[in-house]
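**Q** please find the sequence and the predicted model below.
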Amino acid sequence: MAVIGIDLGTTNSLGCVYRNGKAELIPNAYGSYLTPSVVSMTEDGKLIVGQTAKDRLITYPERTVSSFKKDMGTGRSWKPGEKSFLPEELSSLVIRSIVEDAQNYLGEEIEEAVISVPAYFHDEQRVAVKRAGALAGIHVERIVNEPSAAALASYFTANEEQNMLVFDFGGGTLDVSLVDCFDTMVEIVSVAGNNRLGGDDFDRLIAEHFLREHGVARQQLRAQEYAVLLKQAERCKKLLSEQEEVVMHAMVGDQVYESTYTMDRLFEESKALLKEIRQVIGRALKDGKMTIHDVDLVVMAGGSSKMPLIQKYIRHLFHKAPMVQGNCDELIALGLGLVCGVKERKEEIKDYILTDICPFSLGVATINEADPDRAYMANIINRNTVLPCSRVRRFYTASDQQDYVVVEVHQGENTYAQDNLLLGKIEISVPPKPKGKEAVDVRFTYDINGILMVDTRVVSTGVVKTHIISQKIPEAELEERVRELEKLKVHPRDLSENQQMMERLEALYQEVYPEQKEQVQQMIRTFEEFLDGQNPRQIQGYRRYLEKAVSMLEYYDPFEEEFDASESDWDLWDEEEAQDPDNEETDEEKYWKKEGDDHSWTS
């Protein structure tokens, strides 16, 4: 019985197996490696998956669903027809389809699958993926981050020691990973991502601008008309990779509209999306403590990485042509096939080690004396820590004669615990003593499969308890936050300038290095104390200090050393010349610094 890898994508999904010394993609019943992640329900209640379902997006849009991967682990339901389904239930149908294709292709039963997820998926989303596998009747022990799989596939082919940046841009998600490749090690250094940004956003953007150009409101379109418009937008996007100009047609009611698209126009309308992409790359570089000069190779993965606009933008940022290896949308699946080979201890690949990291910080809630209803997040394992890992931190009682401690386990980067994902609560009995005279050591042990073990030890008694937080994450929704009563007079914390500063501090806390988090958290505590004191002069003085301190901490642009991208010129490239990696400097001058170009970047 074989183990297969499944790249469960937002737009398409693929299967792969390791045999005969290599990773081998698995074709579906249509002879294609790509199975659309689409589900449709017929009028008689039958479910259709894959290409046939995708074809019904136009004809039966109200009975067909796609892109449901974005909502994994959220509890949101989708309704392809009369019945509602959770995203993991819909995903299980896609997984089942790929497993059946694999069994038909390989002629043997499939006992286990290794499934990829976006690197920035949190625990509930990862658990939902495992649940989808279980619903499909397949055992899923290992979850692999998509950029990690792509990095393994690239390194296994090139076998060259280097610092690699994997740019994984799919239909609905963006992941960027810095990877250190040496010997038989593929070590993830840092990850950053956006689970709500993908190639589908460019389709919607083209459609929205098309409607705006012709003065048509979205509400005027029937579901079927809008589905056709999105299809035309996707076609326009793809054709721009082959020709300089594309005419896009769409019918609304009895009226036919048309617009002409060029790469220049697509760039102009996509500036906001490109800025989001740059921010994710910058965050990965910052967390990995690297500059663009430290990156030896940029690897493009994910179907949306095939867009010439995206490849050109990456070339612009890094001053070098990215590596586009075969079909970008197959790279992750090939990496998963290699992971299967490692898991099955195949001779040619058994010594390869793929390390991964914790994409989000893990910590516990601690008391906030200035605002007891908003507990602080105290990190125990910081984001980008190499897995597996084990960390311990000591916490003290907060009140006299306290006889129990509640350990709230959270995941996320926000300064306040309630703004992060609650993974579980643990109640521990402690001997009643004066405030601060009793302590509990809390140890987190986190493995590569996403299983979190929490050990608590009461310091005075030595009593140790172990709790496993893994696949049975509580699914009940968090209670709504208690809102403060509206005050007759405006409290200083409600003034816009103070709210803005607090928002900057909270955002900064998410972005700084782990060793700087305590400094920022102390700034937040002190600012809250001044706000509670309600002395305008003291608040103003401390806010002025914060303006300087925060500006110094939050100012970082990994791209600025080489150029100011906000002032660089945009110019279309010649595809043939752009493929020449030996003339990069001349290409940069030709494609980006051409005099007389009207188009400029906006940050």
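**A** Received it, and whenever you're ready, just let me know what you need.
**Q** going by C-alpha atoms from here, please, whenever you check contacts or count neighbours.
**A** OK.
**Q** so Val127 makes contact with Met72?
**A** No: Val127 is beyond contact range of Met72, at 9.0 Å (criterion: Cα atoms under 8 Å).
**Q** try this one next to it:
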Amino acid sequence: MIVGIDLGTTHSLVGAYSESGSRLFPNALGDVLTPSVVSVDGSTVLVGQAARERLISHPHHTVASFKRWMGTARETRLGDRSFRPEELSALVLRSLLADAEAALGEKIEEAVISVPAYFSDAQRKATRTAGELAGVRVERLINEPTAAALAYGLQNRDGEGRFLVFDLGGGTFDVSILECFENVFEVHASAGDNFLGGEDFLDVLVEAFCQDNHLRQPAILAQEYGQLRRRLELLKRELGGTAVAPLQMAIGGRDYVWSIDEERFARLAEPLVQRMRTPIERAMRDAKLQPSQLDEIVLVGGASRMPLVARLVSRMFGRLPLRHVNPDQAIALGASVAAGLKSRDAKLEEIILTDVCPYTLGTQIARRDPNGQIHTGFFHPIILRNSTVPVSREDQFFPMHDNQQKLTIDIFQGENPLVANNIKLGEITVDLDKRRQTDENGVTVRFTYDINGLLQVEVTEHASKRRHELLLEQNPGLMTPEEIRARLAALAELKVHPREQQENIAVLARAERLYEEFLHERERLQEWIMHFRAILDTQDNTLIARQRGQFVEALDALEAQA
């Protein structure tokens, strides 16, 4: 069985393609959205809503937004051990797979996972590694905007069409321009910002609150800071449907009353809005299109609900965007279609999905100025960004000096004219015949980039015809196969709460979070927690379910008073 997964910065979802179309699977709490949060509780790992509740009550044992660290060697300390981003993502994937298996009644062996279109080679490989650590094959990654287009069924429109998909999630921003014709989805251009999303707009509110109330963020206790972010996230959502949103909360023993209107929020967030314009303009320029040549604009991603996003798109393209598919679910629904295509579901008409290389790939060269001085460190592109993959390009290079003994072909990824500002992926060193002149000691360098994100570099010496080859399967910061095996064994030793206990864990975590927030209700909350733990000890599932329902109602009423 193949499932489609949206592994998001804020929330993650899993689904599959069935006779009635894409179907998303709920988690143990009955919600299709699973928070991408991991928490360590003693020797046990929590994932999802229960972990999210602990962001406030146990901030040093809980982590979120780790998708932004994919492709790096960054480690996060939780409890008595450290986790890499791939491992944290793998724990979320395991939770999603357990939900899918509970719904389908069969083992999941393969997954199609969506990734931001602007994810680098290293980030894509890290996502595959996360799947491997979670116990599934990930042969296919699908770009999030392409998945969104599948969810909208743009391939079913009559005739040809060009579409711009605007995807603003919790942590990343993508824009892709696609063309659909005769069941072919061709991506013409992708651009984006891997560090721009709903979390950054939340940071704007946090900063405004602290400035208005003369608070220093570092001085706020971790628990109170987590509570502030949670309350401001709710306020940010309110701004989508009301002119003014108020906030009242206690910090450091003092009560603060604050409010903000949508107009001021838009003004404070203007620098972020301008950052969104740049990738849009780059994608349009790379695709060589004018706004009038686009048939539709599609908005996806939870953060795209903000009114300032719709205003930006309307101003830039002179029309209202499509938003009739739930923006939180669109990518997962499309990934499920892609999973159905990969499994060759008979109910799906064959669709060909093309992709592009998101970054320029090239090598380092030296240049000689008019005075004969040699200057090194310049980037020479070989495969340009937004080239349709698979793609193969070659160029010729020569040594700078006669009788040169070695020639190093450095492999870089990026858009800067200087290699120092790009990412080095690897190198090949060629031994030259020092008896030859520069024009006799040349090499042909061929870069080949395939649909799975693998880059193959071949260097052929002109004189001897000897070939040198490098397959870039590993990037700096990624785990080696040996490290993956070791981390896989370590993850297998972790205790994960059984799925059937998730509802009980989540309600207790919520009660503990409210205990942190409501200073004057602590005694009552403590009694409720003690009583519910006693009910759990009875192991009477009927009694537990009834008491849990009453517990949730009491917590809802308490929060409604805030």
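**A** Structure's in. What do you need? Owing to the predicted nature of the structure, the values given are computational and were not obtained by experimental measurement.
**Q** what do Val127 and Met72 of the first structure both touch?
**A** With Cα atoms under 8 Å, 6 or more residues apart in numbering applied, the contact sets of Val127 of the first structure and Met72 do not overlap.
**Q** buried set for the strand or helix carrying Gly335 of the first structure?
**A** Counting by DSSP states H and E, the element that carries Gly335 of the first structure is helix 331-343. If you call a residue buried by 16 or more other Cα atoms under 10 Å, then helix 331-343 of the first structure has these buried ones: Leu331, Ile332, Ala333, Leu334, Gly335, Leu336, Gly337, Leu338, Val339, Cys340, Gly341, Val342.
**Q** quick one: the last one and Lys350 touch, right?
**A** Yes: the pair formed by Val342 of the first structure and Lys350 meets the contact definition of Cα under 8 Å, at 4.6 Å.
**Q** what segments of the stretch 1-150 of the first structure are helices?
**A** 51-59, 87-106, 123-135, 146-158 (DSSP state H, counting those that start in this stretch).
**Q** for Asn449 of the first structure, which of those is the nearest?
**A** Asn449 of the first structure lies closest to helix 123-135 among the helices of the stretch 1-150 of the first structure, at 9.5 Å (Cα to Cα).
**Q** so that closest one corresponds to what in the second structure?
**A** Aligned using TM-score structural alignment, helix 123-135 of the first structure spans residues 121-133 in the second structure.
**Q** show me how far the matching stretch is from its chain's centre.
**A** Offset of stretch 121-133 of the second structure from its chain centre (Cα atoms, centre = their mean, to the nearest Å): 12 Å.
**Q** what does stretch 107-120 of the second structure give?
**A** 10 Å.
**Q** buried stuff in that stretch?
**A** In terms of neighbour count (16+ other Cα under 10 Å), stretch 107-120 of the second structure has its buried residues at Ile108, Glu110, Ala111, Val112, Ile113, Ser114, Val115, Pro116, Ala117, Tyr118, Phe119, Ser120.
**Q** for those, which one is nearest Met306 of the second structure?
**A** Closest approach between those and Met306 of the second structure, by Cα to Cα: Pro116, at 19.9 Å.
**Q** ok, which stretches of the stretch 251-400 of the second structure are strands?
**A** Ranges of strands in the stretch 251-400 of the second structure, per DSSP state E, counting those that start in this stretch, are 254-261, 296-300, 352-353, 355-356, 361-368, 374-383, 388-389, 391-397.
**Q** still on that earlier bit, reformat the helices of the stretch 1-150 of the first structure as CSV; add distance to Gln510 of the first structure and mean neighbour count.
**A** CSV is the format used below for the helices of the stretch 1-150 of the first structure (distance: least, Cα to Cα, whole Å; neighbours: other Cα atoms under 10 Å):
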stretch, distance to Gln510 of the first structure, mean neighbour count
helix 51-59, 39, 19
helix 87-106, 28, 22
helix 123-135, 18, 22
helix 146-158, 22, 24
